[in-house]
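Asker: just coords:
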């Protein structure tokens, strides 16, 4: 058991312990304290009072990006960054969350139920993640879940499993808000995984403070038959830096982002680049979508944008970019599992309470079998996603597992959304019930690339 002395969200915290902690012990130290505070109750009971500003369904926006902070260069250029070790494998095939992981899930699940779910419909209409949710996620420590503990984060070992559990729990509240909440942490995790010493010391301190910068992972492009592994956005060497040209789509909270991780083709290989919002030649436009609307999806246009040589994140041979794609797809699978669970919980209650011809409609075999099928497919999605996350956390090859998870979550996730709408009949078509929103969100799993990362 952990004995908590103190906790300061986003910073160092002191913990005494009687036994060795699991990899996310530092996170749980803070989360268990937060669970007893008034934060969740205060936010959960407050009604939304601010008119959300990202109303792209009516007005849209187009704006050149402007830097709102300066990231001062620190650290030795070219020196290797801090790398957290992989989890130790027990040799036993057991995907049951550890005690600490379960505590983490419980706290995030409470946040999703008390804070996210009540404002999800309004956030979807406004295409904006509510400020209260973002504030609570920072207090919980979600942006630094994948940042090494030695750099002010809470990760002692690879945290792919913890990140997967968090994404699933948040998505049970709303997938769009979950994406908007996790987007900044995706960039921090990427820098923690592949950044040089200079990149880590330049950017990560901002994520460990109280004013976490908005950041976005931009891999998708608005191209026909787009293949994420062969981006059409280009990076050309120019003197001691690079020049970027292209268009990226599905950029979460792009209109607010201060830092981007952009995928581009360099010398025929896909690569990642760090891009600050003040760079000349950047343009952000509203890009509202059918689903995941609360994530404030935007389009980023790059026209002869110059970046220095040290903006390159990770390796030049494409391995870093490929791993980024796989970890992103893993995160989307976790979001699909969480949203699918929300559908199952909602329709189970609905069919047991909704009566037709004097009895609950769940007494009809066609209805009961459809609900049972949702539960079966959902469990298969969860198991293969957890297995991929477990292998990623242990530093093993997880390419096969994440490919299976993506295929299963794409096909069965959309089917779960469709069946959820079908089970509600006419109620499934109207916004009075959240299932139509979950159906729209689940259709994103097969087409979204990047944005989130575990």
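Answerer: Arrived safely, thanks for sending. Given the structure is predicted, the values throughout are model-derived calculations rather than measurements.

Asker: use CA for all of it now, contacts and neighbours both
Answerer: Noted.

Asker: Show me the helices in the stretch 301-450 of the chain, by range?
Answerer: Under the criterion DSSP state H, counting those that start in this stretch, the stretch 301-450 of the chain contains helices at 319-353, 365-393, 399-423, 435-442.

Asker: what helices or strands is the longest one leaning on?
Answerer: Using 3 or more CA pairs under 8 Å, 6 or more residues apart in numbering; DSSP states H and E as the contact definition, the elements that helix 319-353 packs against are helix 160-171, helix 175-194, strand 269-276, strand 359-360, helix 365-393, helix 399-423, helix 435-442.

Asker: Okay, angle between the fifth one and helix 319-353 too, please.
Answerer: Going back to what we said before, that points to helix 365-393. 150 degrees (axes from the mean of the first three to the mean of the last three CA atoms, to 10 degrees).

Asker: Enumerate the positions of helix 365-393 that are buried.
Answerer: Judged by neighbour count (16 or more other CA atoms under 10 Å), helix 365-393 contains these buried residues: 367-368, 370-371, 374-375, 377-378, 380-382, 384-393.

Asker: And for the first one?
Answerer: Taking 16+ other CA under 10 Å as the basis for neighbour counts, the residues of helix 160-171 that come out buried are 160-171.

Asker: Give me the packing partners of it, helices and strands only.
Answerer: So helix 160-171, by 3+ CA pairs under 8 Å, 6+ apart, packs with helix 99-111, helix 175-194, helix 319-353, helix 365-393.

Asker: how about TSV for those, with distance to residue 439 added?
Answerer: Formatted as TSV, the helices and strands packed on helix 160-171 follow (distance: least, CA to CA, whole Å):
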stretch	distance to residue 439
helix 99-111	21
helix 175-194	11
helix 319-353	9
helix 365-393	13
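
Asker: Put this next to the previous one:
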């Protein structure tokens, strides 16, 4: 058992930390106000190799293990959870292809990511969130033409308005249900495929989140990922792989809030002394620090188990659920420690608190995570 990062991981951590401190943190408030990332930021991230972190070496990527990817996402989460979400969406949209795609699909998709392009994972719909079997987007096969025609609407899609390629889940059975759920690659600009409204969100505002509309979108059969009806398994395996990274972003967000609270507690004076000297504040800081450290260890364990080829579905759900809850608790406590200043947009913790809420919602709500955990324990 070794808790030390190796030399390569430490170098990457320092590199990303430096990038965050220069390119993300100073502009986080402005991006939050403007509801978009800074112009050129994602291009700079691509130049840093932050958009293709899960691409294997055989497809031209860095071939990083899950622990290293988690270290990177934690640093990004410290700077801005919204920016980190946009970058992490590339990983989420890539796993279905890496899990079940053909060699041609894997190479083509990885080439896009290596070129700094963005991807989007399109599963959620207005009427289908936690219940993936409720996906109503249809995929009708034309055997003679060797094509599928897709019709439907997707909701709350990260990178929806700015991606170059989309991993879309649709149902190939008229009766619907999980047995017909199937994954498809839909390139940007495909006729009939349009971007709908952009969401005006409470948090992670620099992350582009849009509705997608598919009206008689015709794609070749070669764009189907896996077999018909295999989409549910692909989606669940994808979420298992990606959930620890949501946990990593949550840890980074919580750590940043804790750092702000500690700095403020040392500087703020009341009754003639820094509030850090008050036992009530010390108790809050200690609890916050314990939660952050516990969440970090849970994330790293889930990632390590994945890297070892072990069954890690339960641990992935635990890591995501606990770290997301910790992010919400610690950011809320950071606002409390800072009092009125914490509630003001002059300080970053109110943004962090708003950003933290989504961690308990996306990529499987924390209620769904608890069901996953319970099912793994009980059955």
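Answerer: Thanks, I have it. All values derive from a computational prediction rather than experimental measurement.

Asker: Single out the most deeply packed of the helices and strands packed on helix 160-171 of structure 1.
Answerer: helix 175-194 (a mean of 28; mean count of other CA atoms under 10 Å).

Asker: Which SSE is immediately downstream of it?
Answerer: Once the chain leaves helix 175-194 of structure 1, the next helix or strand it forms, by DSSP states H and E, is helix 197-207.

Asker: TSV please, covering the buried residues of helix 160-171 of structure 1 and showing distance to residue 132 of structure 1.
Answerer: As requested, the buried residues of helix 160-171 of structure 1 are arranged in TSV below (distance: CA to CA, whole Å):
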residue	distance to residue 132 of structure 1
160	26
161	26
162	23
163	21
164	23
165	22
166	18
167	18
168	20
169	18
170	14
171	17
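
Asker: Looking at these, spot the one nearest residue 16 of structure 1.
Answerer: Of all these, the one with the least separation from residue 16 of structure 1 (CA to CA) is residue 162, at 21.8 Å.

Asker: That closest one matches what in structure 2?
Answerer: When structure 2 is aligned by TM-score structural alignment, residue 162 of structure 1 is paired with residue 68.

Asker: how much space between that match and residue 49 of structure 2?
Answerer: Separation of residue 68 of structure 2 from residue 49 of structure 2 (CA to CA, to the nearest Å): 13 Å.

Asker: do residue 186 of structure 2 as well
Answerer: 24 Å.

Asker: re the thing from before, my guess is the match of residue 162 of structure 1 meets residue 9, correct?
Answerer: Yes: contact criterion CA atoms under 8 Å: residue 68 of structure 2 and residue 9 qualify, at 6.0 Å.

Asker: hmm, back to that, please compare residue 186 and residue 49 of structure 2 by neighbour count and tell me which comes out ahead.
Answerer: residue 186 (22 against 17; other CA atoms under 10 Å).

Asker: Spatially, what comes nearest to the residue mapped onto the more buried one from structure 1 if we skip its sequence neighbours?
Answerer: In structure 1, residue 186 of structure 2 lines up with residue 275, judged by TM-score structural alignment. Take residue 275 of structure 1 and drop its neighbours on the chain: the residue closest to it by CA to CA, 6 or more residues apart in numbering is residue 260, 5.0 Å away.

Asker: can you check residue 390 of structure 1 too?
Answerer: residue 161 (5.7 Å).

Asker: check contacts around that neighbour.
Answerer: Residues in contact with residue 161 of structure 1, defined by CA atoms under 8 Å, 6 or more residues apart in numbering, are 386, 389-390, 392-393, 454.

Asker: Now with 10 Å, please.
Answerer: Residues near residue 161 of structure 1 by CA atoms under 10 Å, 6 or more residues apart in numbering: 24, 87, 95, 97, 101, 167, 330-331, 334, 385-394, 454.
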